[in-house]
Structure formats: C-alpha cells, structure tokens
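# Sequence first, predicted model second:
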Amino acid sequence: MSSTAARTRLRFNPKLFAVAVLASLVLGALLGWIAKQTGAEWLVTTLDTIGSTFTKLLSFTVLPLIFTAIVVGINSLRGLGGGRTAARLGGKTALWFAITSLIAVVIGLVVGGLFQPGRGLVIEPDPAKLQAIGEKTHGSWLDLLNGLVPENLISAFADGETLQVVFVSLIIGAATYSLGDKAKPFVDFNKAAFEVIQRVLGWIIRLAPIGTLGLIGNAVATYGNEFFVPLVKLIGSTYVACLLVLFAVYPLLLALVARVSPVRFFAKAWTVLQFAFVSRSSGATLPMTRQAAQNLGVPSSYANFAVPLASTTKMDGCAAIYPAVGSMFIANLFGIHLGPVQYLTIIAVAVFGSIATAGVTGWFTMLTLTVGALGFPPEVVATGIAIAYAVDPIMDMMRTATNVAGQVVVPVVVARSENVLDDEVLAAPSAPPLLESREPATV
C-alpha cells in the first residue's frame, strides 16, 4: 500500500464514520424535539438550513455524475466481449430489474393490506393543499413520453430533468460506442470529468454527520398533526415492506441465484446503505454503490454501466413498495375500494413504469403515476400526497437504502449468471468507498 493510501485510511475510518452518523441521528432528533416543544423558530431555521445546504451540495453533482457515468459505462462494455455480450448483459439487467420490482410491489401490497394505513378517517379534499401541490399532481403515461425528450441538451440540465438527462446520456453513450476510436477524445474527457465529480462527492460525503443532524432535526421539528395515527401506519408499512425486501428477498437472491453469502454482501455494502439512508439520494450514493459492486466481484466494465443506470431506474423502495403502500393509504383515507383490477394496475405500473423515477424525487412521480392510473380524482390525489408529504423524509431514508441495495444486488446476480463475478475480489477485504479504488479484473 502506498503512503498516500495509508494516510487516506488514517483520515477516514468507516467505523468511526458510521458511529458519527448514528450519533447525529440521535442528536438531530433530540434538537428537533426541543425545537418543537419550545417553539424555538431560530433552532428550526438553523436545522433546516444545515439540512438543505447538505442536500444542495449533493444535488448539484447528480446530473453531471449521471451523464458522465452512463457515457463512460456504455463505452466500458467493450471490455466484455463486444456488442452481442453488451446487449445480452443489458437484457439480463433489465429482466432482473423487472423481477425484483415485481416481488417488491407484491410485498408492498401484502404489507399494506395487513396494516391498512389511512383506514378509519374521512378526509375531504382541502383547496389549500390542492394549491400547494400545484401542477405536480398532473401526470400520465402520455405526459411521461412527452417529457422524455428535451427541447435541447442545455434545458435538460438547466431544468434539472433527470429522466431527460438519462435519455440523452443513453443516446450519446450509444453514439460514442458506435463511433469507436473517433469518439475517444470525448469519452476520455467524460472519464476525467467522472473522476473529478467522484472526488468532489468524496469531500461532500465527509459532511454527512452534520447534514444528517440538520435533516433529521428539521423532520422531527415539523412532524406531527391530526393525521398522526394513519401517518404512523404509513411509515410502519413502508419500513416493514422495505425491511422484508432488504433482509429477506435480496439475501435469498444472493444465496440461491448468485451464490454469494448475504453476510459478506452486507459486510461490504453496509457503509453504502448507511449513507443512502441518511442522504436520501441514490444519485449522490452512486460512486459508493459502484465501488460496493466492484468490491463484491462485479467487473468494473459492467459495474460502470449497470450501477449508474440502476441509480435512476432501479428503485424498489420508491418505485415499487411505496406506490403500492401509498396508493392504499390514499384510497383508505377517502374510502375508495380497490379491487383485483386496481391491484393488477399497481403491479403493472411498478414493473413497467419504474423508468419514470429519477433522482431524489422519484417517489413523487411514481406515486402520482400510480394513483392516476387507478383513476383517482385529481383533488384526491393532491390531498393524499400532501398528507403523506408531511412525513416523507422519514420514509425516504428507508426507501433509498432499499433502492441502493437493489442497485448492487442486480449487478451481482447478472455477473454471476455470466460467469464473470470475481470470487477472489469477493473474498478480499473491501476498500473504503470513494477513497481507495480497487478494480476487479475484467474479461
């Protein structure tokens, strides 16, 4: 190990980092409770400023990170044996995305049926809440397709349209792949930009304990209203369903399909899942997720493609579990009966509509799309989402951790099915995410 790497290890201890994050969770919750009980507006403002600043620091890197990662990842597939192999890997990746989404949404429906979040209240649509939600409540498959292609490249980035950036990235990545050596300067530029963005994110990640304190504190300070019991059931349903997927479904897939020990998986991915939990952003966790996949033996050339794509489209927590639980919550609040056709609609939207989720607000798009497909009146959709939004930060932590776990599990499963999973790297100690790269051998 070089002296530089040794100094890096001394400066960053994953165990101490985890303890600091957990301590920040407790302290933030305590400060939020104090602010709520005493009505200290200055404390609420301080906590909100800390949390929002940390979120902004994460968010401004997400779009360039996704663009460069996908462009570089597609071109990295040359190391996997050519176009046919790349197509086969892409097909298997998409298939496992769909399979795990199907399992996740069914679990969400079952758990929601047991908890029945929202049942027992009679809620009338509130015009004030309708106005607060605004245009975000309107959404359909046609709107999704119309919004997929940007008017120009600059607007996709300037307007923060993550799905459009993904679309553009895939097109440009495919074009550079087809051009080969002619596009090498452009690909090399993106490789360099990708590394620069990862370094910046590495610095931002060091601030996670401070950001966590602000995010949790502000959530606790603003939590609680007359919908306390149904909101607790909504939170509980979301957490139980996510925990089942995270600690039952994924370990079974790893053990039975990928022949990877779940204990080893969590040992190597735990720091990544912790950061996903506190940051609430699959995009911001992307470099750590990619490193975790490589530490588990996934070839870097495939990880560079699958993980960035998964970070914007593979969201079992936000795009499968939560739309199922959230739809049942809204239906129960307004006394709307859901029958077999409606449950099948929820499943279909989760399996085929997860491409609509992107970045830190993917759950909003998917929940709106789901209840829209169910035919709920617009005022019901708006009011139900407004009520759920009060406790969204609490649920989003668990949803994001589940998202990120799936974004690592699927590449591991696909790599094993292609016989390219490196068992030596899988058995070796892991490097700290983002701080010391360890590249598995490619084929």
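Yes, it's here.

# make it CA atoms for all contacts and neighbour counts henceforth
OK.

# quick one, what contacts A428?
N295 (CA atoms under 8 Å, 6 or more residues apart in numbering).

# Structure two is appended below for comparative analysis:
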Amino acid sequence: DASAFVHMPSMLTTEEVNKTAAVSIPQLVTSLIPTNIFLDLTGARSVSVIGIVIFTLIAGIALLKVKKEAPEEGQKLSAGINAIQIWVMKMVRIVIALTPYGVMALMTTVFSSYHFEQFASLLGFIGACYIAIFMMFIVHAILLILSGNNPARYFSMVWPVLTFAFVSRSSAASIPLAISAQEKFGVQSTIANISASFGSSMGQNGCAGIYPAIMVAMIAPTIGIDPLSLHFLAAMLPAIALGSIGVAGVGGGGTFAALIVLSTLNFPVALVGIFIAIEPIVDMARTALNVNGSMMSGVLANRILNNHTADDMPAVIDRP
C-alpha cells in the first residue's frame, strides 16, 4: 500500500520533475559552462561545482600566460592566490574539527523522521539498492588491491568521510573532508582537489550509476521490455553515462539522474514518484558510494601519475 508514503517529506516538486525530464543531452552539456561565476560560487545551480572548476581551469591558463609575458606581475598574482587558498583552508579545517558534532545531530534527525511501516512495502527495492552499493564497494576494494594499495588502511582512513556523507546526503558538503582524507592517504593536493570537486557533480557511482540502472531495470518489464537484452543495454548504458554529468551534489540528486535517463529512453517518468518517498533511505548509502568513488579516482590517478603507493608514505601525516 503506497498510501503510507503520502505524508512523508519529499525534496522534489512536480515542476522540478517535469523540468528535469525535459532536459536534453545538449542542454545538459551546455549548462556546465558558467555564465555567472559569482552565481556559481553561491552554489545556486546543481552544476555549480563543475562551472567553478571550468572557470578555474580558464583562470589558471590565463595566470600561466601572465607569468610568461609579465613575470613580476604574475608572481604577485600567484602569491595573492596562494595566500587566499591558505586562509580558506584554515577556515575549512575549523569546520572539519566541528564535524563530529554535526554528524551526531544529522543522524538523530534522519533516524527519528521515518518509521518502519512507512517504507516496508518497498523493502525489496531498498535491499536491491543496498546490495548493489555494497558490491560496488567491493569493486573499489579490488581496484585498490590491483593498484598496490591496502584496502583496510584506505577504508580506515576514509571511514569518517563516508559516515559524514551517509548522514548528510551531500557530496558537495563532503568535498573538504574527501580532500583531507586523500591527502592523508598520500594523494597529491592537486589531484585530491580535482577528484573531489569533479566527483561531487559527475561520474557518481551511486546516484548516477546504480540507482538509475536499478530503476530502469524495474520499470522496463512493466512496459514489455526485457532489461537484459543486448539491444536495451546498448541504449541504457550510454544514457546512464551521459546522465551522470552534472548531477546535483546534494540530497535527491539520484532522482534527477533517474529522470534524465528515463526521459532519454522514453520511459514514463511519472513512475519515479513511487520511489520518492524512500529517497532519503537509499540516498544515504548512494552518497557514501559517490564520495568514495571520487576519492578512489584520486587515489588511482595519484598511483598512475606518480607510480607509487600510499603504503610508501608515512603512517600518519600531520595536518598543517
């Protein structure tokens, strides 16, 4: 009986669902280009992080040209940027120090807002999502082993980050913690910043990968499509890959990704409404997987680019 879900809070409105379903792939790619960097700095758009990264890339290229053509001015500009970066990171570390108290408050809020009876009828779907997410964590562990890293050491270091991501349901809010954990594991600061920033809005294993795939696989048989047919898989996989670009790094991003994939495949998007009620329950695990995927990207990229493992690093790296 789905009537139990009526009174549960939802982060999505009918207008938002219709807007997301109407977004085409070209529109999605175009939306990544920043038109107002100050607007993106406020996080007003779901793709603000990617917009900031693109702007920063252009600004960095411009800075290199200034240093080449006017070395003295370029050095002053570079020194000013470095000073601002140090100042901002000091503020971030103050916030990180207060994180345990925030996590406790968030966990209390999440687990006191929902009752077992309200989502019991969709336990099968919830279980399928959690099993798929757990399997993806196993894949991450295998990748760590193949790259010469110690999975036990890695997960012991990133556990606080995954816990925060689980209860906050926000990849964007987890960026500072993800960067700090990667640096502690021996990842270069530049690589850690890039992987955490891009990973908060694109290539998300949970929200943009697993969740839309499970939802599509459940809906396909209801409209007479075999979800295991090669023809269907050939159409579904590119749609999911493209739909993973620009997913909002906040709670509910997985539903928006699912809407994009369903509309691309011409599936009835209205069926998403059935699962909106259990969005927070599934989204917690999805977000933890998303954040772990972004950190994994940094660790593997660091391994490939620098040809060394984190086991060669000191056991503990003191924070500045």
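Everything's here; your move. Since the model is a prediction, treat every value here as computed from it, not as a measurement.

# What does the TM-score come to for these two?
Once superposed, chain against chain, the TM-score is 0.81 (TM-score structural alignment, normalised by the length of structure 2); 300 aligned residues with a CA RMSD of 3.0 Å.

# What is the burial count for R206 of structure 1?
R206 of structure 1: 12 surrounding residues under other CA atoms under 10 Å.

# Which residue in structure 2 aligns with it?
Using TM-score structural alignment, the partner of R206 of structure 1 in structure 2 is Y101.

# burial of K56 of structure 1, as a residue count?
K56 of structure 1 has 10 neighbouring residues, counting by other CA under 10 Å.

# In what element of secondary structure is it found?
helix 41-59 (DSSP states H and E).

# What's the match for I142 of structure 2 in structure 1?
Per TM-score structural alignment, I142 of structure 2 is aligned with L252.

# Tell me how many other residues crowd the closest residue to its match other than its chain neighbours.
Computed as CA to CA, 6 or more residues apart in numbering, the closest residue to L252 of structure 1 that is not its neighbour in sequence is P262, at 8.0 Å. For P262 of structure 1, the neighbour count with other CA under 10 Å is 17.

# who's in contact with P262 of structure 1?
P262 of structure 1 neighbours (CA under 8 Å, 6+ apart): 251-252, 254-255.

# Please repeat the previous calculation with a cut-off of 10 Å.
Neighbour list for P262 of structure 1: 247-248, 250-255, 268 [criterion: CA atoms under 10 Å, 6 or more residues apart in numbering].

# From L289 of structure 2, how far off is the residue nearest the centre of structure 2?
Residue closest to the average C-alpha location in structure 2 (CA atoms, centre = their mean): S200, at 3.6 Å. Remark: distance between S200 of structure 2 and L289 of structure 2 (CA to CA, to the nearest Å) = 11 Å.

# Common neighbours of the two, please.
S171.

# Remind me which helix or strand L145 of structure 1 belongs to.
Counting by DSSP H and E, L145 of structure 1 is part of helix 141-146.

# Please pull up the equivalent of the residue nearest to L252 of structure 1 in structure 2.
So, by TM-score structural alignment, P262 of structure 1 is matched to P151.

# ok, now how distant is the closest residue in space to I96 of structure 2 that isn't next to it in sequence from P26 of structure 2?
Excluding its sequence neighbours, the residue lying closest to I96 of structure 2 (CA to CA, 6+ apart) is L177, at 7.0 Å. Taken as CA to CA, the spacing of L177 of structure 2 relative to P26 of structure 2 amounts to 33 Å.

# of those two, who's got more company?
The neighbour comparison of L177 of structure 2 against P26 (other CA under 10 Å) goes to L177, with 23 against 8.

# Tell me how far the residue opposite that one in structure 1 once aligned lies from A358 of structure 1.
Counting by TM-score structural alignment, L177 of structure 2 corresponds to M288 in structure 1. To A358 of structure 1, M288 of structure 1 is 18 Å away according to CA to CA.

# same thing with G406 of structure 1?
Taking CA to CA, one finds G406 of structure 1 at 15 Å from A358 of structure 1.

# buried set for stretch 187-204 of structure 1?
187, 190-191, 193-195, 197-198, 201-202, 204 (16 or more other CA atoms under 10 Å).

# Out of those residues, which sit inside strands?
Applying DSSP state E to the buried residues of stretch 187-204 of structure 1, no entry is found in strands.

# So which of those residues is the closest to S301 of structure 1?
K191 (12.6 Å; CA to CA).

# from memory that closest one sits against I74, does it?
No. Judged on CA atoms under 10 Å, K191 of structure 1 makes no contact with I74 at a distance of 11.7 Å.

# count of residues packed around the alignment partner in structure 1 of S189 of structure 2?
Using TM-score structural alignment, the partner of S189 of structure 2 in structure 1 is S300. A total of 24 residues lie near S300 of structure 1 under the criterion other CA under 10 Å.

# Next one: S300 of structure 1 from V408 of structure 1, what distance?
13 Å.

# that older thread, how near is the match of P262 of structure 1 to F137 of structure 2?
11 Å.

# hey, what's in contact with both of the two?
L143.

# and the nearest residue to A219 of structure 1 once chain neighbours are set aside, what does it touch?
Leaving aside its sequence neighbours, A219 of structure 1 sits nearest to P393 (CA to CA, 6+ apart; 6.6 Å). Applying CA under 10 Å, 6+ apart to P393 of structure 1 gives the contacts 215-216, 218-220, 223, 278, 280, 399.

# Tell me the one of those nearest V62 of structure 1?
R280 (12.7 Å).

# The closest one contacts M398, correct?
Yes. R280 of structure 1 is within contact range of M398, at 8.3 Å (criterion: CA under 10 Å).

# Quick check: neighbours shared by the two?
Q274.

# sorry, back to before: common neighbours of S300 and V408 of structure 1, please.
290-291, 293-294, 306.
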